[in-house]
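*Asks:* pasting the sequence and the predicted coordinates here, then a few questions.
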Amino acid sequence: MTLHAGDYAEVIGDPISQSKSPSIHRYWLQQLGRVADYKACPVSADDLADYIAERRQDADWAGCNVTMPHKQAVMPLVDTLDGQAESIGAVNTIVPDGDGNLTGFNTDGAGFLEPLRADIAQRHLFRMARVMGTGGAARAIVRALADEGFTIVLSGRDPEKARALLDELDPGREHHVAPLSHFAQPTDFEFDDREGCLDLVVNASPLGMQGQPPLDFDFSHVPPGSIIYDIVTTPMETPFLQAARAKGFRNIDGLSMLIGQAAVAFEKFFGIAPPREENDVELRRMLTR
């Protein structure tokens, strides 16, 4: 799709004021000298269908990112689902084709894996991920990890929902579920030799986000050498990551996933890859001021 000066894209959700996406996309547009914009647009569940119908008719609209709580609700409102979005069962990016048709994509999985690519490129005897959360982002993360050969322990308030999600996204594989309360209590479990293994612990829930209670997690559940990953971006330095760093674990913050998924979406919206590499350092500095 060829875009023209004046095009704009958006991020929609409820709430949306905390989103860093406008700052990311506007930074890239400025670096590229593109005359375009990216906005945050609050859209309630009741207004979602009207929003999509209105934007279909807007020739200047280059598409939108979709965040909580609309990633699944928006699916029947688009005309086509990309294979990844269909398999995940959630949409986080919508792009028009110029003829009034909308395609739903999911860039969360690619964004989540971006900071792990060097690790995943290595060979391992075993890969295990403990994932907290069962929402739209968690769906993309579970699908991405399953595709990379991870055995997953999925934890949520409702273990039955977690089991249904695993059975839907990766049927037939030996994954496990646990209530969130399981990881809040200390354990005396002795981990076996983790040499040659890749272990992840991922907070894919809103817990720890500004306005939400913190993730109640006891680090006795974490194997030695694990990577701790928190997708929350506000604040970037969550109590979960602070505790992980204090205990000497390598950690990855939510900006890594946010920037990674935004880069994929940006190219779909504006027809050009965003400037990365050295610009990522300045972008992160700008976002954390």
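*Replies:* Looks like it arrived, so ask away. Numbering: from 1, shown residues only.

*Asks:* from here on, contacts and neighbour counts on C-alpha atoms
*Replies:* Fine.

*Asks:* show me the helices in the stretch 101-250 of the chain, by range?
*Replies:* 108-113, 117-120, 136-147, 159-169, 180-184, 239-246 (DSSP state H, counting those that start in this stretch).

*Asks:* leaving out sequence neighbours, find the closest residue to the residue nearest in space to the middle of the chain.
*Replies:* In the chain, the residue lying closest to the centroid (CA atoms, centre = their mean) is residue 108, at 4.1 Å. With sequence-adjacent residues excluded and distances taken as CA to CA, 6 or more residues apart in numbering, residue 108 is closest to residue 261, at 5.4 Å.

*Asks:* the one you found: neighbouring residues, count only.
*Replies:* 23 (other CA atoms under 10 Å).

*Asks:* distance check, it against residue 66.
*Replies:* 12 Å (CA to CA, to the nearest Å).

*Asks:* tell me the contacts of residue 26?
*Replies:* Counting by CA atoms under 8 Å, 6 or more residues apart in numbering, residue 26 touches 37, 38.

*Asks:* any idea which element it lies in?
*Replies:* helix 21-32 (DSSP states H and E).

*Asks:* which positions in that helix come out as buried?
*Replies:* For helix 21-32, the neighbour count (16 or more other CA atoms under 10 Å) marks 21, 22, 23, 24, 25, 26, 27, 28, 29 as buried.

*Asks:* let's bring in a second model and compare:
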Amino acid sequence: MIGHRISGAAVVAGIAGQPVAHSLSPIIHNAWLAAGGIDGVYAPFAPRNAAGFQTLVAAGRAGLVQGLNVTAPFKEQAFALADDATAAARLTASANILTFEDGRVRADSSDGIGLMRGLKEQAPELALNGRAVIMLGAGGAARAAAGALVEAGAEVRIVNRSLERAEALAADLGPSVRVMPASAAFDGAALIINALSVQPDVDFDRIAPGTVVMDMTYKPLWTPFLMAARARGLKTVDGLSMLIGQAAPSFEALFRRPPPPLDLRTLLLAHLGEAPA
């Protein structure tokens, strides 16, 4: 961060979530700002509740913030508060990016991009078209990921404790998405994705060889879910790959320019105290 000068003309952006202290996004974006000599700052915001998040969005409308990344539990509220939205955000009725200009709010979603880039990087041999993908969870990140998977031609099976939330997601995304009980969902799956904030209980002895397993969690990098899959000999994809994949389009939206070249994975592994896989 040496040499990163912030003036009174600095562009202010950030990430909003509850909780948000664990987020690596400030590490990523402020490293890019420093590397590019960009007069700007990326800050964490932790609204206590939906009313607090609405106040933060009002601050953006007033010109105090140029843009926000949005994480749980505010992604669907972010979409609802926007004046207009990209096709990616409309597809899943959730947003992880809000940009502010002339008092208006625009919603976008880069979570699906992040998912697909992470899969391409760590499981390049995986074919999705016509294949079954299990999505554990039905929150904002799961919505965006499911939308990207549908666009890739996959059949998405949602496994979630709350049937109402899962069925709402399936209704929004169409016939390629189904809600299924865990007892029947895993047969023939090419990919299993954990989008839950808690570790799911999956019997990997029943999972077919060749299945790819991904966890959206990145802290810790090697979650018990991924470690159990790896012990079974399955290919794994970590949540850091998805985080890095969605970060570049986020930076470009928030700061109106592409990020400078930087080895983010090495930077983040060092920050996390994790060794490369």
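*Replies:* Perfect, thanks for sending it. Computed from a prediction, not measured in an experiment: that's the story for all the values here.

*Asks:* need the TM-score between these chains.
*Replies:* TM-score for the superposed pair, counting by TM-score structural alignment, normalised by the length of the second structure: 0.86. Supporting figures: 264 aligned residues with a CA RMSD of 2.5 Å.

*Asks:* circling back to that earlier point, residue in the second structure matching the residue nearest to the centre of the first structure?
*Replies:* In the second structure, the residue equivalent to residue 108 of the first structure is residue 111, according to TM-score structural alignment.

*Asks:* is it true that that match touches residue 145?
*Replies:* Yes - at 6.3 Å, residue 111 of the second structure counts as touching residue 145 under the criterion of CA atoms under 8 Å.

*Asks:* host element of the equivalent of residue 37 of the first structure over in the second structure?
*Replies:* In the second structure, the residue matched to residue 37 of the first structure (TM-score structural alignment) is residue 41. Using DSSP H and E, residue 41 of the second structure sits within strand 40-45.

*Asks:* and that strand, what does it pack against?
*Replies:* strand 11-16, helix 25-35 (3 or more CA pairs under 8 Å, 6 or more residues apart in numbering; DSSP states H and E).

*Asks:* check the offset of the longest one from the chain's centre.
*Replies:* Helix 25-35 of the second structure has its average C-alpha position 17 Å from the chain's average C-alpha position, going by CA atoms, centre = their mean, to the nearest Å.

*Asks:* what's the local residue count around the residue nearest to residue 169 of the first structure when sequence neighbours are not counted?
*Replies:* Distances taken as CA to CA, 6+ apart place residue 143 nearest to residue 169 of the first structure, at 6.1 Å, with adjacent residues excluded. Other residues near residue 143 of the first structure come to 21 when the count uses other CA under 10 Å.

*Asks:* do the same with residue 238 of the first structure
*Replies:* 22.

*Asks:* chain center to stretch 223-239 of the first structure: distance?
*Replies:* 13 Å.

*Asks:* for residue 198 of the second structure, see how far away residue 227 of the second structure is.
*Replies:* Applying CA to CA to residue 227 of the second structure and residue 198 of the second structure gives a distance of 15 Å.

*Asks:* okay, those two: which has more neighbours?
*Replies:* Comparing residue 227 of the second structure with residue 198 by other CA under 10 Å, the one with more neighbours is residue 227, at 14 against 10.

*Asks:* the first structure: which residue goes with that one?
*Replies:* Under the alignment (TM-score structural alignment), residue 227 of the second structure maps onto residue 242.

*Asks:* translate residue 246 of the second structure into the numbering of the first structure.
*Replies:* In the first structure, residue 246 of the second structure lines up with residue 261, judged by TM-score structural alignment.

*Asks:* surely that match and residue 115 touch.
*Replies:* No - Residue 261 of the first structure is beyond contact range of residue 115, at 11.1 Å (criterion: CA under 8 Å).
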